[in-house]
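Asks: with the input below, show me the fold.
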Amino acid sequence: MQEPRTWREFLAAVIRDTKEKQRIANEMGVDPVTLTRWATHESSPRPRSLLNRLVEALPPHREQLIQLIRQEFPDALEDDPGSVFIDPVVKDVPPVLYARILEAHATVVESLRSWTIMNLVMQQLIRQLDPQHIGIAASIAQCQRPLPPQQKVTCLREVFLEKSQALTSIARRGYFLGAESLVGYAVIQCRPIVVQNLQEASDFVIPQALVSEARSAAAYPLQRAGQVAGALLIISTQRDYFLHGRQALIQNYAYLLSLAFRDDEFYDIKDIELRLMPSESVQNAYMATFNQRVNELLSQAERRGQPLTRREAEEQVMAAFLATPVQSPTEQAPE
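Replies: Okay, here's the model as predicted:
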């Protein structure tokens, strides 16, 4: 085979294999016809950041492909030959967002303040990280308030989800997450945890609704002065998506999200002892009868002459569920 003289010739040779062509198109989030048009010089990648995804989709040919691309697009790469493309969209948090967050923090009533700030931050985060709608989902897992007789935070719970348009099948489920989860580990360690290839890292649990789509993930603790309120989880449908520029950007968004929580929602690390949580199927089964259990508890309390508020009953039912012993993931019976 003659050595390709341009990146387009290289691409043309690779996509002769129709299965490989479809794989590359899927990983890049483009139509296979687009690859053909690039190869035949009918069109060029717009935006140039798509070239980054082409390199990421062909890791065995990375250095050769970078050199060939530079012949046509010399400014598409940094000076370091071993560096990856930097998506020009990934820069800083827009100054106008800081202003809107500060305004919401100062003026929105407390009952709506948390959701308002989360909504503002997460929408902008998704737009900035995924301008081409390749596939990004971001969720917030909050430390679950300890319930008597517990004195420690034993789990997190999903409280917010935002996603790009490409991930229409994903919905927030409000699952409990513990020491087995990626967000749980980020909270315990009080530092960001980035997994560039989830297929090679099975140590951490990602919410099941995201697993089939996820190829890489990052979790950032939401902290203030050494205390933690939860974690931000971001998954991408692309491997090796969390480049240094994106990591720095996400960290800034995590700092902004800390403004969504009250002072009493932050916990010292010594007061956080996450345990293993039941599988999502077990949680689904329990939550399906949650209201029924709450109503039964309210009726029993009424008959005893010791009435409860609904919130108190809900907390007792939740505490009973979270107190249930859980086997480690490797010991659980197959579902």
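Asks: C-alpha from now on. contacts and neighbour counts both.
Replies: Fine.
Asks: quick one: R246 and L129 touch, right?
Replies: Yes - counting by CA atoms under 8 Å, R246 touches L129, with 7.4 Å between them.
Asks: name the residues contacting each of these two.
Replies: Between them, R246 and L129 share these contacting residues under CA atoms under 8 Å, 6 or more residues apart in numbering: V90.
Asks: tell me the contacts of the closest residue to L58 other than its chain neighbours?
Replies: Spatial nearest neighbour of L58, chain neighbours left out: I24 (7.9 Å); criterion: CA to CA, 6 or more residues apart in numbering. I24 is in contact with L54, A57, L58, counting by CA under 8 Å, 6+ apart.
Asks: and the gap between I24 and Q327?
Replies: Between I24 and Q327 the distance is 40 Å, computed by CA to CA, to the nearest Å.
Asks: from G230, how far out is F321?
Replies: According to CA to CA, F321 stands 20 Å off from G230.
Asks: how about the strands in this protein?
Replies: 136-143, 156-163, 176-177, 193-195, 216-224, 227-236, 267-268 (DSSP state E).
Asks: here's the other one to compare against:
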Amino acid sequence: MRIMNVPRGLQLQIYEKHATIDNTLIVIVDIIQLGGKRQYMEREQPQRTWQALLADLIDNSRERQRIAQQVRVRPITLQRWANLTSRPRDEHIDRLLSAISRESYQEFFQALKKDYPTLIPAHQQIHKISPEIPAEFYDRVLSACAMTSPFLYFQTICELILQQAIEHLDPDRCGMAINLVSCVKPLLGGKVRSLREIAGMGTPPWSRNIGQHTSFLGAESLCGAAVVQCRIVSIQDRNEPNPIFPAHWVTNEQSAVAYPLLRQTRVAGCLLVSSAHPYTLTEIHCEVIKRYANLLALAFAPADFFDTQEIWLQLMPPYEEQILYFQNFRQRVNERMWVGANGGPLLTYQDAQESIWLEVEEELLQHQATQQARVDQYR
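Replies: Take a look at the predicted model:
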């Protein structure tokens, strides 16, 4: 690289233009002096190998662990690839590419393609899945419906179907999350104002049991659109300009499909399927998602379903702003149970939970209204 001497005190604006010639990155630097233009050249940088890029990525221990988990190798294996002491097997290449973050993806793909010329970008890969749910699985669901006690019924049916669904929809574990979203039951005579994630499963980069982390969704979400319109809705790329539907995007989510949970045209919530890559949820995926959503509707009681006229979804704040309201949830439920045990209204644990969730919903709606008022004040 040539080092240029620039007069001290000179006010400059610098622009870089990139071009690739014979696999060498040429960077042309334009230095514009106020009052006149002088063009300087020239910096040459060899294009970095994928091993060098990988070494930078796994320098962060958390990122190293995440990539290793998604590729299904040990972290030391990634270090050997980066150090050129070993090469990944063919089955590891697609997983490695799928594990790279969006910010580093394009550069990494171009470097990796030099060693693997037939490589296809992750978002262009067609992950073939069976368009049908296995017949024997329907038998398992019906048997569970018949033989499971009321106390365990909802959890058993949901876990059974979600586990089958994630294995069916993402057999290569390329990165998918499935969330079961329900309407938040209103007080008697009220309208449904929000939805809540109540169960879920995922493949890396998501954790296996993502249902442990709840969140409220409303009119700003893809789930909200599916519930209100009672039909399947999807966004194939979170970065597409002017999307038809709203979305409440979370980390790692690049595309999503939502399908309502229906019974006799009434709706109880929706099934949300998210992918870590854009354009991977095909028409076949959508058809399979619809069938699993119809199965999951069996887990809900008749009182969990609502006419669309009974639903009036409001805007909910981003998940990051909701977390604070969940921190003492268990404590609040226990306190509500204690009141019932000491002369107050007797409640089951489920009733106490639903009561506190309604209070949290109201707190979040008030929070969102306050935030919106502040925005409007400065317009």
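Asks: and the TM-score between these chains?
Replies: The TM-score (TM-score structural alignment, normalised by the length of structure 1) is 0.68; 294 aligned residues with a CA RMSD of 4.5 Å.
Asks: hang on, the earlier thing: will you turn the strands of structure 1 into CSV that also has distance to P47 of structure 1 and mean neighbour count?
Replies: Putting those into CSV (distance: least, CA to CA, whole Å; neighbours: other CA atoms under 10 Å) gives the following:
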stretch, distance to P47 of structure 1, mean neighbour count
strand 136-143, 18, 26
strand 156-163, 21, 22
strand 176-177, 38, 26
strand 193-195, 26, 20
strand 216-224, 22, 26
strand 227-236, 19, 26
strand 267-268, 43, 18
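Asks: so which of those comes closest to A39 of structure 1?
Replies: strand 227-236 (26.6 Å; CA to CA).
Asks: the closest one aligns to what range in structure 2?
Replies: Mapped onto structure 2 using TM-score structural alignment, strand 227-236 of structure 1 covers residues 266-275.
Asks: other residues contacting that stretch?
Replies: Stretch 266-275 of structure 2 is contacted from outside by 175-183, 195, 223, 226-227, 230, 252-262, 281, 289, 293, 297, 300, 304-308, using CA under 8 Å, 6+ apart.
Asks: how does it look with 6 Å?
Replies: Residues outside stretch 266-275 of structure 2 that contact it (CA atoms under 6 Å, 6 or more residues apart in numbering): 175-183, 253-261, 293, 304-307.
Asks: which one of R246 and L129 of structure 1 is surrounded by more residues?
Replies: Between R246 of structure 1 and L129, counted using other CA atoms under 10 Å, L129 has the larger neighbour count: 24 against 19.
Asks: which residue lines up with that one in structure 2?
Replies: In structure 2, the residue paired with L129 of structure 1 according to TM-score structural alignment is L169.
Asks: look up how far S234 of structure 2 lies from its match.
Replies: Applying CA to CA, the value for L169 of structure 2 to S234 of structure 2 is 16 Å.
Asks: grab the longest helix from structure 2 for me.
Replies: When structure 2 is parsed with DSSP state H, its longest helix is helix 349-377.
Asks: for L297 of structure 1, which of the strands of structure 1 is the nearest?
Replies: Comparing the strands of structure 1 by their distance to L297 of structure 1 (CA to CA), the top pick is strand 176-177, with 22.0 Å.
Asks: what's the burial count for the equivalent of E361 of structure 2 over in structure 1?
Replies: When structure 1 is aligned by TM-score structural alignment, E361 of structure 2 is paired with L322. The number of residues packed near L322 of structure 1 is 19, by other CA under 10 Å.
Asks: before we move on, what about E283 of structure 2?
Replies: E283 of structure 2: 10 surrounding residues under other CA under 10 Å.
Asks: check A57 of structure 1 too.
Replies: A57 of structure 1 sits with 20 neighbouring residues when counted by other CA under 10 Å.
Asks: likewise Q372 of structure 2?
Replies: Neighbour count of Q372 of structure 2, defined by other CA under 10 Å: 13.
Asks: that one maps to what in structure 1?
Replies: Looks like Q372 of structure 2 aligns to E331 there (TM-score structural alignment).
Asks: what residue in structure 2 is paired with V159 of structure 1?
Replies: Taking TM-score structural alignment, V159 of structure 1 has I198 as its aligned residue in structure 2.
Asks: distance of I117 of structure 1 relative to L256 of structure 1?
Replies: Distance of I117 of structure 1 to L256 of structure 1, given as CA to CA: 9 Å.
Asks: between the two, who's got more neighbours?
Replies: Higher neighbour count among I117 of structure 1 and L256: I117, with 23 against 19, using other CA under 10 Å.
Asks: quick check: end-to-end length of stretch 272-291 of structure 1?
Replies: Note: stretch 272-291 of structure 1 ends 28 Å apart using CA to CA.
Asks: which residues touch stretch 28-41 of structure 2?
Replies: L12, Q13, I14, Y15, E16, K17, E42.
Asks: what of stretch 173-180 of structure 1?
Replies: Where contact means CA under 6 Å, 6+ apart, the residues beyond stretch 173-180 of structure 1 that reach it are C155, L156, R157, E158, G184, F204, V205, L274, R275, L276, M277.
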